[in-house]
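Engineer: structure of the sequence below:
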Amino acid sequence: MSVNRRTFIGTGALAAAALSAPKVFGASHGKPKVVVIGGGAGGATAARYIAKDSDGQIDVTLIEPTRKYYTCFFSNLYLGGFRDISSIGHTYGTLASEYGINVVHDWAVGVDRDAKTVALAGGGSVPYDRLIISPGIDFVEGAVPGWDLSAQTKMPHAYKAGTQSELLKAQMAAMPEGGTFAMIAPPNPYRCPPGPYERVSMVAHYLKENNPTAKILVVDPKAKFSKQGLFEEGWNKHYSGMIERIGPDFGGDKVSVDPDAMTVTIDGAVENVDVCNVIPAMKAGHICEAAGLTDGNWAPVVPATMQSRMDENIHILGDASAQGDMPKSGFSANSQAKVAAMAVRGALTGSKVFPAKFSNTCWSLIETDDGVKVGASYEATEEKIAKTDGFISQTGEDAALRKATYEESVGWYEGITADMFG
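Structural biologist: Presented below is the predicted three-dimensional model:
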């Protein structure tokens, strides 16, 4: 669908319903209005920081369809049996009660960039002076031949946590003795670069304890992947003979699936599998495309403020943004949210805006108390968010250091979720 700045962007009947509905949210008080779409690591953090640091000068509305948000980070630990599902679920009550944020549980289905309103699936619209969009990812249609969203109950992606995570774990538990778990890994760029390989580790941990003769087949279009040396060292140490990875040299980039037959075809060779976790190619959450803010699959931003390069009144955070060197991760989104919140407060209230600084760390668990990490610091240049320095765990580290790294990750999880949800 072609769009331009003077066109209301929406989706079919939902957009028509929103246009005709008389209800308008948050149109009182005369204060500047900030609307945040998406209640994850980027959106919830931005909403909270704007609300808590603006001394009541800004009205903040957070639009998020789910009443309980399940973090993708640490969802792999649920698959491995290190967390229960409730421990990665979070609600929005504190943001509403303690920070005065108007939390609207609905889908944002359109943005009128001229009128500065967001249309809701349930009818009505929300006006804004500044809009923050942090919708996470959606999947590229046709990325894995034979798979689309209608197949996600048979071949889960589990790359949006919650019910998909529970479904994949149930399928793992139902595998026959000696069965095969297959993963179709995604091409770059995608949410959480080490995520698929931590998932392989956690599935292997679960199977080692519950189905030790089972096999894991990883079909990967990439020649290399994040923390590869660390993961392969861990797999050889803890799960010898269980995991086989097929990269592009052996057809990992020529794969299709048949969800009904439960088969994976790799460069023409058909494999029967018992569970298939399909993680397709990704793109920015659909609202970015609907609002005309992408240049393809991702939404370009100004590094110093996270403003859209296509609309200065909109900021785009986290996985959806095309910003440069930062990986698409929860930590990155949280870091970017604080920069955007400061820029928004400065624009609307005249508060001081400091130079943007960003950081990220991604932890992964390979086996019990065997944690590894990678991370970096970043700064804003004219062209991109640029890496200034970095670090990564080393192969051959002793058990005490790996345990400390895992414990560090647990502390970080408690800290970031408190930073997001209050």
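Engineer: from here on, contacts and neighbour counts on C-alpha atoms
Structural biologist: Will do.
Engineer: dump the residue contacts of A320.
Structural biologist: S134, P135, G136, I137, K283, A284, G285, C288, W298, A299 (C-alpha atoms under 8 Å, 6 or more residues apart in numbering).
Engineer: and it, how far from V140?
Structural biologist: Shown here: A320 relative to V140, a distance of 13 Å by C-alpha to C-alpha, to the nearest Å.
Engineer: cool, and P193?
Structural biologist: Between P193 and V140 the computed distance is 17 Å (C-alpha to C-alpha).
Engineer: looking at these two, which one has more neighbours?
Structural biologist: Using other C-alpha atoms under 10 Å as the criterion, P193 and V140 rank with P193 on top: 19 against 14.
Engineer: and the residue lying closest to the more buried one once chain neighbours are set aside, which of the three is it?
Structural biologist: In space, P193 comes closest to S226 once its chain neighbours are excluded; the distance is 5.8 Å by C-alpha to C-alpha, 6 or more residues apart in numbering. Per DSSP: H, G, I helix; E, B strand; the rest coil, the secondary structure class of S226 is coil.
Engineer: my read: S226 touches P196, true?
Structural biologist: No - at 9.6 Å, S226 and P196 do not qualify as touching, with contact defined as C-alpha atoms under 8 Å.
Engineer: please generate a structure for the following sequence too, so the two can be compared:
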Amino acid sequence: MKLNRRAFIGTGAAAAAALSAPHARSASHGGKPKVIVIGGGAGGATAARYLMKDGKGEIDVTLIEPSRMYYTCFFSNLYIGGVRDFETLGHDYGGLAKAGVNVVHDMAVGIDRDTKQVTIASGAKLPYDKLVLAPGIDFVEGAVPGWSVAAQNKMPHAYKGGSQTQLLKAQLEAMPEGGTFAMIAPPNPYRCPPGPYERVSMVANLLSNINPTAKIIIADPKDKFSKQALFQEGWGRHYDGMIDWIGPEFGGGNVSVDPDAMTVTIDGEVTEVDACNVIPAMKAGHICEIAGVTEGNWAPVDGAGMVSKADPDVHVLGDSSAQGDMPKSGFSANSQAKVAAMAIRGELLGSKVFPAKFSNTCWSLIAPDDGVKVGASYAATPEKIAKTDGFISQTGEDAALRKATYEESVGWYEGITSDMFGSS
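Structural biologist: Okay, the predicted model is just below:
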């Protein structure tokens, strides 16, 4: 079945909307209970929208997000590959504001969990009864020797949507004929497990059209990666001889870079490159560290309501959370946001809370009209969010099925962005 916008939004309706009539409890500071959501991506925007929509106006919802326009990281590879226009990745917060969410375009710089206040860069202190953290990812400093965020203009990570995505594409387009592009792939766990390999596919698609003698090197610290058989089958079919994947057995985990010299050193061998995408090891967005809810690189949660294990009044969604079996993806964050919103409404309004169930699908485009997918359903257990069943595309599928899979992903994109931002 083709997944269109209406069908996608409907997948979360049963869990999100089945509520008893709201009766707001008195908040600690008087008036309506207040929920602050930090981060306006797939997790945060969805949580803010569902808290406002299903809270029937009985909750004061504030979304703190510094960017006025959100550019999705998911589907950004299609822009790099020349399949999608950059403008289609951008979404504003007008729909949320019209729905009644107080959208504050500022940076959260402090959290006092004792007094339940968030400090923003302007100096204002905002009180909350419940706090939702959905800041996405930050990078582990020193994860790739020679690279830091200060070098991101020379060797982009392009793992946060927006200008970095545009920069990487421009650098690819500027490569000399027969030049070399290198990707430094990240270690587990990281945002969007098939993302780097879809990116390689789309880089190859772009280069095969504008620079067909170019070469692509992937230095990877992992023995295997998501959808590996599907990607490698596709690379052989569409980009034969262009892509060289170097796993840890051949030094893919022993890598350093020199952004000034534009060199990549793999297991002691120095290679000059014309463009390089460094995707470092990742961690929870920095505001989670400021809040004191991290343990190691991530923020542990109880999957039943995405509740922080450090504080029952803090919920952590999406990429930043350590929750169990779900991948760090936009679909996962959107699914988790609906569960968290339901749990928060239950506590603040006394509405019914159903057992937490989650779903995820990750689509990847290998070449135009050659789409593949992997996905699963999940349930909250006392230990973690656990996978209950799953599916994956198969090697050898015919062209019609692969095209249908790609078209399904387009329907999903329209659905999830509408679900996040309340656009028509």
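Engineer: follow-up on the earlier one: S226 and P196 of structure 1: who's more crowded?
Structural biologist: The residue with more neighbours, out of S226 of structure 1 and P196, is P196; 23 against 14, by other C-alpha under 10 Å.
Engineer: for V301 of structure 1, see how far away that one is.
Structural biologist: Distance of P196 of structure 1 to V301 of structure 1, computed by C-alpha to C-alpha: 27 Å.
Engineer: what do you get for S409 of structure 1?
Structural biologist: Using C-alpha to C-alpha, which is the criterion applied here, S409 of structure 1 is 29 Å from V301 of structure 1.
Engineer: V203 of structure 1 -> structure 2?
Structural biologist: Alignment note (TM-score structural alignment): V203 of structure 1 maps to V203 of structure 2.
Engineer: just checking, its match touches L78?
Structural biologist: No - contact between V203 of structure 2 and L78 fails when scored by C-alpha under 8 Å: they sit 9.2 Å apart.
Engineer: from the middle of its chain, how far away would stretch 36-54 of structure 1 be?
Structural biologist: For stretch 36-54 of structure 1, the distance from its own C-alpha centre to the chain's C-alpha centre is 16 Å (C-alpha atoms, centre = their mean, to the nearest Å).
Engineer: which ones are touching G142 of structure 2?
Structural biologist: When the contact criterion is C-alpha under 8 Å, 6+ apart, the partners of G142 of structure 2 are S148.
Engineer: tell me the secondary structure at it.
Structural biologist: Under three-state DSSP, G142 of structure 2 falls in the coil class.
Engineer: then C362 of structure 1?
Structural biologist: Following three-state DSSP, the label given to C362 of structure 1 is strand.
Engineer: for the stretch 1-150 of structure 2, which segments count as strands?
Structural biologist: Taking DSSP state E, counting those that start in this stretch, the strands of the stretch 1-150 of structure 2 run over residues 34-38, 60-64, 69-71, 90-92, 102-104, 108-112, 117-120, 125-127, 130-133, 137-139.
Engineer: quick check: buried residues in stretch 151-169 of structure 2?
Structural biologist: Under the neighbour-count criterion of 16 or more other C-alpha atoms under 10 Å, stretch 151-169 of structure 2 has 152, 154-162, 164-169 buried.
Engineer: rewinding a little: tally up the residues packed near the match of V203 of structure 1, please.
Structural biologist: By other C-alpha under 10 Å, 25 other residues sit near V203 of structure 2.
Engineer: next, the contact list for the nearest residue to it once chain neighbours are set aside, please.
Structural biologist: Leaving aside its sequence neighbours, V203 of structure 2 sits nearest to G81 (C-alpha to C-alpha, 6+ apart; 5.5 Å). Listed by C-alpha under 8 Å, 6+ apart, the contact set of G81 of structure 2 reads R199, S201, M202, V203, A204, N205, L206.
Engineer: can you do 10 Å?
Structural biologist: Contact criterion C-alpha atoms under 10 Å, 6 or more residues apart in numbering gives 169, 198-209, 365-368 as the residues in contact with G81 of structure 2.
Engineer: then T213 of structure 1?
Structural biologist: Applying C-alpha under 10 Å, 6+ apart as the definition, the contact partners of T213 of structure 1 turn out to be P176, E177, G178, G179, T180, L207, G241, M242.
Engineer: what distance do you get for the residue nearest to the second one when sequence neighbours are not counted to H205 of structure 1?
Structural biologist: In space, and not counting its chain neighbours, E177 of structure 1 is closest to N211: 5.9 Å by C-alpha to C-alpha, 6+ apart. With distances taken as C-alpha to C-alpha, N211 of structure 1 is found 10 Å from H205 of structure 1.
Engineer: more neighbours: those two, which one.
Structural biologist: It is H205, of N211 of structure 1 and H205, that has more neighbours when counted by other C-alpha under 10 Å, with 23 against 18.
Engineer: could I get the buried residue list for stretch 184-204 of structure 1?
Structural biologist: Counting neighbours by 16+ other C-alpha under 10 Å, stretch 184-204 of structure 1 gives 184-187, 190-204 as buried.
Engineer: before we move on, the earlier item: okay if I get the contacts of T213 of structure 1 as CSV plus neighbour count?
Structural biologist: Listed next are the contacts of T213 of structure 1 as CSV, based on neighbours: other C-alpha atoms under 10 Å:
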residue, neighbour count
P176, 13
E177, 13
G178, 13
G179, 20
T180, 22
L207, 25
G241, 13
M242, 18
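Engineer: sorry, back to before: so which of the buried residues of stretch 151-169 of structure 2 belong to helices?
Structural biologist: Using DSSP state H, Q164, T165, Q166, L167, L168, K169 are the members of those that sit in helices.
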